[in-house]
Structures are given as structure tokens and as C-alpha cells.
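Enquirer: Sequence and predicted model, in that order:
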Amino acid sequence: MMAYDYDVLVVGAGIVGLATALALTQERAGLRVGVLEKEAAPAGHQTGHNSGVIHSGVYYRPGSLKARYATEGAAAMVAFCREHGLAHQVPGKLIVATSGAELPRLAELAARGRRNGITVEELTARQILDYEPAVAGLAGLRIDSTGICDFGEVARTYARLAAERGAVLRTRSEVRAIERRTDGITVRCADGAELRCAVLVNCAGLYSDRLAQLAGDDPGLRIIPFRGEYYELTEQRSALVRGLVYPVPDPAFPFLGVHLTRGIDGEVHVGPNAVPALAREGYHWHTVRPGELAETLRFPGSRRLARQHWRYGLGELHRSLSKHAFTAAVQRLLPSVTAADLVRAGSGVRAQAVARDGTLLDDFAFAGFDPGDPTSTRRLVHVLNAPSPAATASLPIGREVARRALAALDAGG
């Protein structure tokens, strides 16, 4: 019988992996939990490169995991920040229709939000100005429950709380090999460490598909990295935006469009767009990893996605390369803004799962051990798709992943 270093070993110290570790330690006292992170500190990628919005859940298909976990997670996130003294605000947000063609989609969005249990106030053009005097629109929705916080700080707090309950975070521990046996799993890291566990949990984000393959599982999808590029309003013009302002999203895509976000630091972030990144950690155009790019291009889902949505992609690419085009997109919401009012800010990379037929996975996706399916993969739990609003929903996602991991542990792997 294998001697375990950990009962459950989590790969990935982003906000989802750390929420999972925290949930495991809360659910079962004395459980030996380890977290592996390839970087020098947690929350270095998706968790630390986003707009910090606590999403209400208004966008997501009723009954979906995103709808359930976002609405539950938004309330839980605000309560968590309040309990632990983390900077946060709940300013609410506007979703604004700027053309007649968007009005039916705005009405459907209001109905969807109400089906998800969210309070939605419908606004006229005049009422929009009561909240955001510089914003133009034909009609809008007001969502009071939308908030902002620093998700990197939230994740570090998860890590601290989990450590206080006995969890061990190992940084600079990139996973290089996974050996599955009937009595356990051995993980080999780049630093030479060899760790044994009863159950392995894959929360590797941008590398979740690759880790699943490393463990011998075919995830049936690939992570395609999309870079989101942000601008900020200059300090002199930041007063143009009081809170959070979003366009009406295109229902064909899981991206919310260029929006305006006043963060907890008072700076107004503008963006992001969504362009294919040339590396999984491709935060800039000059960051190219030929092997990763070739892997993406070889995947049939990538080619089908490009054929289906090339017009949308060209528009995003144009806004990435042209500040004038990006400014024009912002002016739909904020007519008085000029290119001189916008300065380049940071970028983030979204780990978007794409199926072989080119479909963008719209919901959170888990694989591996399923307590309801005795034929499912044993000793492994995979989080294969957890883009936005995963940070908002991290507490309920963590509890779900922990539930699956503990069920796998109780089943003897």
C-alpha cells in the first residue's frame, strides 16, 4: 500500500485551487492537503489579472452552474471580504443598450436575470444619466448586487486560512509527470520532488487540459488562451465614470465586451477586448511560444472556431492593434472620451475551453471522479473550464470540487 504524503493534492494556486484547499480543510479536520504552484507566489495568472468585478449572475443561462454559483458566490464573496477586512465595494452596475438592435437582447437579459433570482431595474435613457451622467444609451438595466474587490488579495487570504488549518502550499513546484496506480498517485515536479497522494485535483487553469493529459485522461477539449487588453482613463478624466458600465453582450460569445470599471483603487479600467494569445501566458503580442501556438493550431476545434467567427475575431484584432478603433468602441458608451484620455494598462489571459467542433464551452466544466457515476475516473478530479465568473464563484466552486475529492477519497480512489 502506497504511503501518502497528502490525502488530497491540488495542482494550481489560483483562486479556484486555493478555494478548494480551504473547503477541504473546513470540511474535514486533520485532512492532509497540499497545493502545488509552479510560480513563486499564488494568484499569478488569471486571478491576478482581471478587473476585480464581483459578478451578479445576470448573464448566465438559468439552471447553469455559472448562474447558480455566480449568484451564490457574489453574496458569499461580499460576506467573505467583510468578515476578513478585505477592501471591497458594492456600487452596482449598468448594462446599457446603445442601438435599437440591442433592445430585444437587453429585455431578454432582464428576464434572464430575474429567472436567476437577481433584482433588475429597467432604466430609460434619462434614468441612465441619474447614475452615469457621461454615459449614453437608449435603455439600460441597473444591477445593485454587482461589486468590486481585489481577487488576488482574496486568494492570498484563502491560502492563509487553509494554511492555518494545516494545508501546505509548495511554490516553484511545476508538475512534470503523473503516475497513476490503483493505490495512489505519484506526482513528480520540476524541482525533483516526488509526492504521493490518494487523490489529485487539477485546478491548473491555463494548463488544465495539459495536466489532464499528463494524468492519462482525454479531456475532449483544449484550452485556447485569449488575451484581454485594458486601458485606463487618465486621472484627469476618471470622473467621467462613477461605477461599472457594461454594453449588451453578444450571446454567441462568453465575452462581455469592452466595459468601464471603477476599481477599489479609484482608477477606471476600460476593456478588455478578446484576442487569441500566442502563448498560454501571452500577456503581450511579443510573447510567443511556438510549441504552444502549434498545439493550438493543430487542434481541430481552433480551426473550426476561426472559420465560424472570423468576422468577430477581426474586429477584436483591429481594436487590439488600433487605439483609434478601441476608442471608437468605448465611445458607444462614453461619447465624450477621446484617445488622449486612454492610457495602456495591463492585460490578462483567459483560459477558454474549446470543444473539438469549435464550440466555446459556456459553463463551468468538471471531469474525473463523479460520486454519481461508479464508472468515472478514480483518484482524479479535473476543473477543465473555469473562466469568468470563476473568481466571483470561487467559494461555491471550491466546495463542489472538495465534495468530489472527498467522495473519491472515501471511495478508496
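Expert: Yep, that arrived.

Enquirer: Could you use CA atoms for every contact and neighbour count after this?
Expert: Noted.

Enquirer: Contact partners for residue 121?
Expert: Neighbouring residues of residue 121 by CA atoms under 8 Å, 6 or more residues apart in numbering: 141-143.

Enquirer: Against residue 129, how distant is it?
Expert: 14 Å (CA to CA, to the nearest Å).

Enquirer: ok, now residue 140?
Expert: Taking CA to CA, one finds residue 140 at 10 Å from residue 129.

Enquirer: Neighbour count for the two, which is higher?
Expert: Set side by side, residue 140 and residue 129 show more neighbours around residue 140, with 28 against 14, by other CA atoms under 10 Å.

Enquirer: Contact partners for the nearest residue to that one once chain neighbours are set aside?
Expert: Spatial nearest neighbour of residue 140, excluding adjacent residues (CA to CA, 6 or more residues apart in numbering): residue 96 at 4.3 Å. Applying CA under 8 Å, 6+ apart to residue 96 gives the contacts 106, 136-141, 245-248, 333.

Enquirer: Below is structure B, check it against A:
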Amino acid sequence: MVQVLSGIAYDCDVLVVGGGIVGLSTAYAITRGAPGTRVVVLEKEAGPARHQTGRNSGVIHSGIYYKPGSLKARYAVRGAAEMVKFCAEYGIAHAVTGKLIVATERSELPRLHGLVQRGRENGIPVRELGAAQIADYEPEVEGLAAIHVGTTGVCDFVGVARQLAEASGAEIRYGAEVRRIDRRPELGVALQTVAGDVVRARVLVNCAGLHCDEIARMTGDDPEMRIVPFRGEYYTLARPELVRGLVYPVPDPAFPFLGVHLTRGIDGGVHIGPNAVPALAREGYDWRTVRPRELGTTLAWPGSWQIARRHWRYGTGELRRSVSRRAFTTAVRRLLPAVTPDDLVPSAAGVRAQAVLRDGTLVDDFLIREGPRAVHVLNAPSPAATASLPIGREVARRALEALRSA
């Protein structure tokens, strides 16, 4: 343990672990909400937003998918508007493009109509389209029916993270990987990095994403969940003129994943994906990356086996699309019939930090828990980047309350 707390001055008031968009938004919210609060952010990589923030489709989500009243719904709707405003204020590349959600089978029509109702309950403008009207938005896309969601957009989330770091005034330390944590409720928290540096703080905020459960356990708190990493693989469309904007399938209600979709990014390129396959490491961006300790942790968690037992058919299809470009193309052609295997150029993958409970439940909403002098963000999947500003304020509120109590 790090025996350095008693009688030694603090290096900061709040120590944030994780330099992704949620950690940096939290630092930004703390310094804006309580000027003079000393904040240090530790990030193990050489720069911000190297994992989930920088390896997604760059979509500003509207909030249409999420259960009314849930944190996801509230934060996504609010966060989408705030994100557009933030990007405009700081000159960060963004565009409000709108998107189509397309039903390609009759069995999907009731779910599509359900999304219309959910969107209206969440205060999101939605337009219903017949098959012939789809071509008004996307001439190459085919389906039985669709809805158009006007508040969806795209932006440069890495640029947002950099701006949050700069505007927060917090001290950002890169290349600072956590090795040990000593938390004493009567004194505070001391953290030692792999390089041997020690940082002493009154309160710890855990925004470590793919490693958040490990940081919680280092702190001495039982997160009662484990991160099970799922890799999402993307392709770039060689003929980007086939897609004008954003096109999504009707999601499967059994999974918190949105399925393979088409995204025209701020650079004009079109990304296709992601699928969802088990990753063999928490930062396992391809099948060659295997970390036995991390894989062993996943396999030792009972919830991982419950997922496999319940959803093996779905998982088999995802694995087949991972190893076969032709199978992936078949899935894409449901929305975009003109696409061919030669149109798909492999692109960078991402890994989703999915919180899984012991019984195999995939945690669907944001999950924030507290311990003595600590706040842990234990599940912040999509739309976390979209909702990062309101999420940051909520985490900051809890951190400042812990600071006042301390």
C-alpha cells in the first residue's frame, strides 16, 4: 500500500483517473462549478481520448432509443443540444445531419413504431416515412418504412476532449498509469503511478472506462459488476457517394448495441459498423491482441458465462461477420443493396466497456456509485460522448459533495 497520507499536504482536492471525454468533462464541470478547486487528471496514454472516446462513430445521438426517464434519455437529449453549442462556441468540427432508422423486415415495423412513440415521449422531433419517401433522404437505401430524426449529428469528439482539457484549467498528467491506491476515509486518497509518482487527494473520481472496475477494487470498493469488453469492427466505404448522411437499422431490444449502421463523418468519409464480438483484452482492437490476465478476469466472472448461454445464437452471427467480409457485406446490403465486398475497406476498431452484473445482466443505463471519498463511473457506454457535459456535471456534483463532507 501507499503509506503516504498521514501528516502530508494534499496535491489536489479532486483526483480524476481517466482522460477520456467523461473524465475531462468532470474536471471541466468541477472547476467551472467550484472555482479554486484544485483538480488533477491522470491519463495513462500519451494524450486524451485514445480509447472509447476516440474510437467510435462520432455520432451526436438524439436520445430516441432510450427509456423515458432513464439517465441515458435525459442526458442524451440535453447533451446533444449542449454538444452542438459547445462545438459551435469553440470552433470544433460538427454538423447536425439528421438520420434515418430503417425497417427492412415486417417483423421490425412494430419496433419502429415503438421508437416513434419513445422519441415523442423524450421530446425528440420524429418524422415517419413510407418506403417511397426513404429515397428523398437516401436514394441508395431501401426499406419498408423509416423514421427521420432531425436532431442527430456528428462531431469531432477527440477535439471536444482536447478543448475540455484546456478549458478546465485542471492539471492533466499523461503517461500516468495507476499502480496502487490507498484510501483512508479519515484522511483521503493516495495514488501511486507505475512510474513511482505519488498523488495525494481529498477525493478520487474514477472515470477509467475500460478499467473502471479495477480502479474501484484498488480503492477498496466492490463495484458488484465487471467490465466485459466487446470489440466493434468498422469498415470505410470506398464509394462514399452511396450514403448522404446517417442510416441505422431498427435495433434489437435484447441488446444495448445499435447494430451495423452507416455514418457519414465530419471528414466526408462513410464508416460502416460496428458489430459486437468479445474482445480478448480490454484494449483488444483485433483478434491478435490477447492479454491472459484480463481474459482470465472476464472468464472468471459468472456473468460472462450467463451472456454466452443466453445469447450464443446472436453471438455466433456477430463472430461470423467478424471473420467474413462477405457475411458483413450481406448484413450491410439489407440497408444498402448496392454495396459489394470490394466497397468495404477495413478501418480502426473500438472496444465498448460493457458493465455486466453477476447474473449476466448487461447494464443498459449509466451507472455511477460512491464510496468513502470516491465516486466511480462504472458504466458509460454510448451515448456517453454525446451526453458527456451533463454526465460531467452530475459526477462533479457528487465529487464536490464528497469534498464538502471530507
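Expert: Structure's in. What do you need? Treat the numbers as computed from the prediction; the structure is a model and nothing was measured.

Enquirer: Okay, strands next: where are they in the stretch 1-150 of structure 1?
Expert: Ranges of strands in the stretch 1-150 of structure 1, per DSSP state E, counting those that start in this stretch, are 6-11, 33-36, 53-54, 88-89, 93-97, 121-124, 139-143, 147-149.

Enquirer: Throw those strands into JSON lines and include distance to residue 410 of structure 1, thanks.
Expert: JSON lines is the format used below for the strands of the stretch 1-150 of structure 1 (distance: least, CA to CA, whole Å):
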{"stretch": "strand 6-11", "distance to residue 410 of structure 1": "11"}
{"stretch": "strand 33-36", "distance to residue 410 of structure 1": "15"}
{"stretch": "strand 53-54", "distance to residue 410 of structure 1": "34"}
{"stretch": "strand 88-89", "distance to residue 410 of structure 1": "38"}
{"stretch": "strand 93-97", "distance to residue 410 of structure 1": "44"}
{"stretch": "strand 121-124", "distance to residue 410 of structure 1": "47"}
{"stretch": "strand 139-143", "distance to residue 410 of structure 1": "42"}
{"stretch": "strand 147-149", "distance to residue 410 of structure 1": "36"}
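
Enquirer: quick one: which of the ones you listed is nearest residue 314 of structure 1?
Expert: Among the strands of the stretch 1-150 of structure 1, the nearest to residue 314 of structure 1 by CA to CA is strand 93-97 (22.6 Å).

Enquirer: can you give me the angle the closest one makes with strand 139-143?
Expert: 160 degrees (axes from the mean of the first three to the mean of the last three CA atoms, to 10 degrees).

Enquirer: Any idea how far strand 93-97 of structure 1 is from the middle of the chain?
Expert: Here strand 93-97 of structure 1 is found 21 Å from its chain centre; the criterion is CA atoms, centre = their mean, to the nearest Å.

Enquirer: what's the mean deviation for it versus structure 2?
Expert: Averaged over the aligned pairs, strand 93-97 of structure 1 sits 0.1 Å from structure 2 after superposition, using mean CA distance after the TM-score superposition for structure 1.

Enquirer: Which part of structure 2 matches that strand?
Expert: Using TM-score structural alignment, strand 93-97 of structure 1 lines up with residues 99-103 of structure 2.

Enquirer: And stretch 150-158 of structure 1, by the same measure?
Expert: Counting by TM-score structural alignment, stretch 150-158 of structure 1 pairs with residues 156-164 of structure 2.
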